[in-house]
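>>> Here you go, sequence then predicted model.
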Amino acid sequence: MSDTMNRHADSAAVVTGGAQGLGLAIATQLVDEGCRRVVLADLNAEKVEASAAELRARGITVKAVALDLTDVASCLGLINTAIRELGTVNVLVNAAALGARDTLVDGTLDQFDRMFATNVRAPYFLMQGFVRHRLAEGGGGAILNIVSNCAHCGQSYLASYSASKGALATLTKNVANAYKFDRIRCNAILPGWMDTPGEDITQRKFHGATDGWLERAEAGQPMKQLAKPYQLACLASFMLAPSAGVMTGALVDYDQQIPGSYPE
């Protein structure tokens, strides 16, 4: 049986959305479980460097990269940078995403294109670079895509977001199937409502939330909380570890609301 706290000793990880929230929580969990080589990528250069510095203080190799997910060359370049900095890459976490609002009738072409460029095209080419590298290395490795429970449907004001996450869910299964004989595993977690810095910004920007919104929202949830990044990170770490065995192509719902359920 593997040692849980050392199961990522051989992991060299790239994590997008690594400046804060879920991406940083997953990277931190990997480090807690033995990972000593990490590349954190995020649009916010200042925040991602600060987060990298915190992990670097723990005596590990951490590279911070400012990344615009809408730039395909930058996505492919991130994998090359990681290989150069870490020597190899065998773990990829696509946690970064755009979560803007639009309904079918008020959505614009520009926002639709940005949504798919960020939430689908970027993971596609990040996985392309990763898989090419793993094939050149003889196979093996693990990918985790952070999708969303909205892939099942989503609210009316999440039309293009839900569509993009549905596409990423299908892409996850396609990649898992295509490279299973190369021992490259690809899975996804579909989180529900989460308590993250990005969600606080979203609630205030799009829904007029005021101070105390989180406490009010949590009071109405079945388990009296929103999902926490550090909780989901434990699941993510398992799915990315060799101890996950043959697990691939899995779309794991992570929420207290059950897709397909209805009020009694």
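Right, received. Where do you want to start? All of these numbers come straight from a predicted model, not from anything done at the bench.
>>> C-alpha only now, for contacts and for neighbours.
OK.
>>> tell me the contacts of residue 85?
residue 63 (CA atoms under 8 Å, 6 or more residues apart in numbering).
>>> Report the separation between it and residue 241.
Between residue 85 and residue 241 the computed distance is 21 Å (CA to CA, to the nearest Å).
>>> Same check on residue 76?
Relative to residue 241, and taking CA to CA, residue 76 is found at 24 Å.
>>> cool, residue 148 as well?
Distance from residue 148 to residue 241, by CA to CA: 21 Å.
>>> What of residue 29?
For residue 29, the distance to residue 241 - CA to CA - is 11 Å.
>>> what does residue 104 give?
39 Å.
>>> more crowded one of these two?
Using other CA atoms under 10 Å as the criterion, residue 104 and residue 241 rank with residue 241 on top: 21 against 11.
>>> Could I get the contacting residues of residue 218?
Neighbours of residue 218 in contact, by CA under 8 Å, 6+ apart: 224, 225, 226.
>>> what's the closest non-adjacent residue to it?
residue 225 (4.5 Å; CA to CA, 6 or more residues apart in numbering).
>>> Could you double-check that residue 51 lies in contact with residue 23?
No - judged on CA atoms under 8 Å, residue 51 makes no contact with residue 23 at a distance of 10.6 Å.
>>> ok, those two, which is more surrounded?
Between residue 51 and residue 23, counting by other CA under 10 Å, residue 23 is the more crowded of the two (25 against 18).
>>> and residue 38, what helix or strand is that in?
strand 37-42 (DSSP states H and E).
>>> let's bring in a second one:
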Amino acid sequence: MGRFDNKVAFITGGNSGIGKASALMIAKDGANIMLADLKEDRGVLKELEELGVTASFVKCDVSKPEDVEHAINETIKKFGSLDIALNNAGVGDQGMIHEKSIEQWHKVIEINLSGVFYCMKYEIEHMLKQKDGGKIINISSILGQVGEAGAAAYVAAKHGVVGLTQTAAIEYGAKNIRVNTIGPGYISTPLLKDIDKEKLHEIEERHAMKRLGHSEEVAKAFIWLASDDSSFLTGDYIPVDGGYLAQ
């Protein structure tokens, strides 16, 4: 028996990195999975199904509210409930403020901030209909607490995710819906694939542990927040950052 038997987890950006690691980890504990991403990855679905759970995929661009509404409706249609949501989809950001294009600013804000709002809006609509409510975990960043040169849109979006999380926790705490956010440090995911070795070493040195994090280390925090072990937590920001913010 797993802790999440008969529970349904909806995960955006589920094909790789933190999303994939979280999906696999909660599936090992019994949850059925709806993966939402820009394209289907049969390899990930096969890995999930081999764990003995039901896994499905829905195409979703989180910057489009109609996509998100459709994805949540498909989750309910397929599984009958929505118990746990991990709002994880995101993109990176580059360029100083005066060099950044308006289009780039809007793209990052729409995916990283508005996308989280759209997900919470439609997730909460369904969770309010459920006796057991639900748990929502939003992925912010260490850059949801501090600034970073060359990442204005990303920083602004991730700060916004923390504020959205706190507001949702206040609005729905009495409705048995818990909403928390995780602030990963720099994690070894595809978002870092284009960074050169010298820059990567400099990033590693910013962490007290002198290394990048692993997706599975963030997934463990997700599992805890999704479980009843964290039953008195809502509106909280949990850094998983190898000591980045301690310095």
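Nice, I can see it. Small disclaimer: the values here were computed from a predicted structure and weren't measured.
>>> How close are the two chains, by TM-score?
The TM-score (TM-score structural alignment, normalised by the length of structure 2) is 0.92; 247 aligned residues with a CA RMSD of 2.0 Å.
>>> between the contacts of residue 218 of structure 1, which is closest to residue 153 of structure 1?
The shortest approach to residue 153 of structure 1 among the contacts of residue 218 of structure 1 belongs to residue 226, at 19.3 Å (CA to CA).
>>> Tell me who's in contact with the equivalent of that closest one over in structure 2.
Counting by TM-score structural alignment, residue 226 of structure 1 lines up with residue 212 in structure 2. For residue 212 of structure 2, the contact set (CA under 8 Å, 6+ apart) comprises 185, 186, 187, 188, 203, 204, 242.
>>> Residue 234 of structure 1 too?
Contacts of residue 234 of structure 1 (CA under 8 Å, 6+ apart): 26, 29.
>>> Give me the mean distance between the helix or strand hosting it and structure 2.
Here residue 234 of structure 1 is covered by helix 229-240, with elements defined by DSSP H and E. Once fitted to structure 2, helix 229-240 of structure 1 is off its aligned match by 0.9 Å on average (mean CA distance after the TM-score superposition for structure 1).
>>> what helix or strand does residue 31 of structure 1 sit in?
Going by DSSP H and E, residue 31 of structure 1 is in helix 21-32.
>>> Mean deviation, that helix versus structure 2?
Mean for helix 21-32 of structure 1 is 0.8 Å (mean CA distance after the TM-score superposition for structure 1).
>>> Quick check: the aligned residue in structure 1 for residue 131 of structure 2 vs residue 111 of structure 1, distance?
Matched to structure 1 by TM-score structural alignment, residue 131 of structure 2 sits across from residue 138. Residue 138 of structure 1 sits 39 Å away from residue 111 of structure 1, taking CA to CA as the criterion.
>>> Translate residue 28 of structure 1 into the numbering of structure 2.
So, by TM-score structural alignment, residue 28 of structure 1 is matched to residue 24.
>>> Which residue, other than its chain neighbours, is closest to residue 30 of structure 1?
Per CA to CA, 6+ apart, closest to residue 30 of structure 1 is residue 237, 6.0 Å.
>>> contacting residues around the one you found?
Residue 237 of structure 1 neighbours (CA under 8 Å, 6+ apart): 26, 29, 30.
>>> how much space between the match of residue 28 of structure 1 and residue 168 of structure 2?
Residue 24 of structure 2 is 27 Å from residue 168 of structure 2, by CA to CA.
>>> Do a quick rundown of the helices in structure 2.
Along structure 2, the segments classed as helices by DSSP state H run 17-28, 42-49, 65-79, 102-109, 115-127, 152-172, 197-205, 215-226.
>>> Make a markdown table out of these and add distance to residue 55 of structure 2.
Compiled in a markdown table, these are given as follows (distance: least, CA to CA, whole Å):
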| stretch | distance to residue 55 of structure 2 |
| --- | --- |
| helix 17-28 | 9 |
| helix 42-49 | 6 |
| helix 65-79 | 10 |
| helix 102-109 | 29 |
| helix 115-127 | 18 |
| helix 152-172 | 27 |
| helix 197-205 | 35 |
| helix 215-226 | 18 |
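>>> Single out the most deeply packed of those helices.
Stretch with highest mean neighbour count among the helices of structure 2: helix 17-28 (a mean of 24; mean count of other CA atoms under 10 Å).
>>> For the residue nearest in space to the middle of structure 2, give me its contacts.
When CA atoms, centre = their mean is applied to structure 2, the residue found nearest the centroid is residue 88 (2.2 Å). The contact partners of residue 88 of structure 2, by CA under 8 Å, 6+ apart, come to 11, 12, 13, 14, 18, 19, 138, 139.
>>> And the fourth one, how far from residue 53 of structure 2?
If I follow you right, that is residue 14 of structure 2. Counting by CA to CA - residue 14 of structure 2 and residue 53 of structure 2 are separated by 16 Å.
>>> try the fifth one
Summarising the geometry, the distance separating residue 18 of structure 2 from residue 53 of structure 2, computed by CA to CA, is 19 Å.
>>> Same question for residue 22 of structure 2.
With CA to CA as the criterion, residue 22 of structure 2 and residue 53 of structure 2 are 14 Å apart.
>>> what does residue 61 of structure 1 align to in structure 2?
By TM-score structural alignment, residue 61 of structure 1 lines up with residue 54.
>>> Could you pull up the residues touching the closest residue to that match other than its chain neighbours?
In space, and not counting its chain neighbours, residue 54 of structure 2 is closest to residue 32: 5.0 Å by CA to CA, 6+ apart. Contacts of residue 32 of structure 2 were listed using CA under 8 Å, 6+ apart, and they are 5, 6, 7, 8, 9, 53, 54, 55.
>>> Kindly indicate the member of these with the most neighbours.
residue 9 (28 neighbours).
>>> Skip the chain neighbours and tell me the closest residue to it.
In space, residue 9 of structure 2 is closest to residue 84, 4.6 Å off (CA to CA, 6+ apart).
>>> same question, residue 119 of structure 2
That would be residue 68: by CA to CA, 6+ apart, it lies 6.1 Å from residue 119 of structure 2.
>>> OK, contacts around residue 231 of structure 1?
No contacts exist for residue 231 of structure 1 under CA under 8 Å, 6+ apart.
>>> How much space separates it from residue 194 of structure 1?
Counting by CA to CA, the gap from residue 231 of structure 1 to residue 194 of structure 1 is 10 Å.
>>> now residue 161 of structure 1
From residue 161 of structure 1 across to residue 194 of structure 1, the span is 16 Å (CA to CA).
>>> Check residue 89 of structure 1 too.
For residue 89 of structure 1, the distance to residue 194 of structure 1 - CA to CA - is 28 Å.
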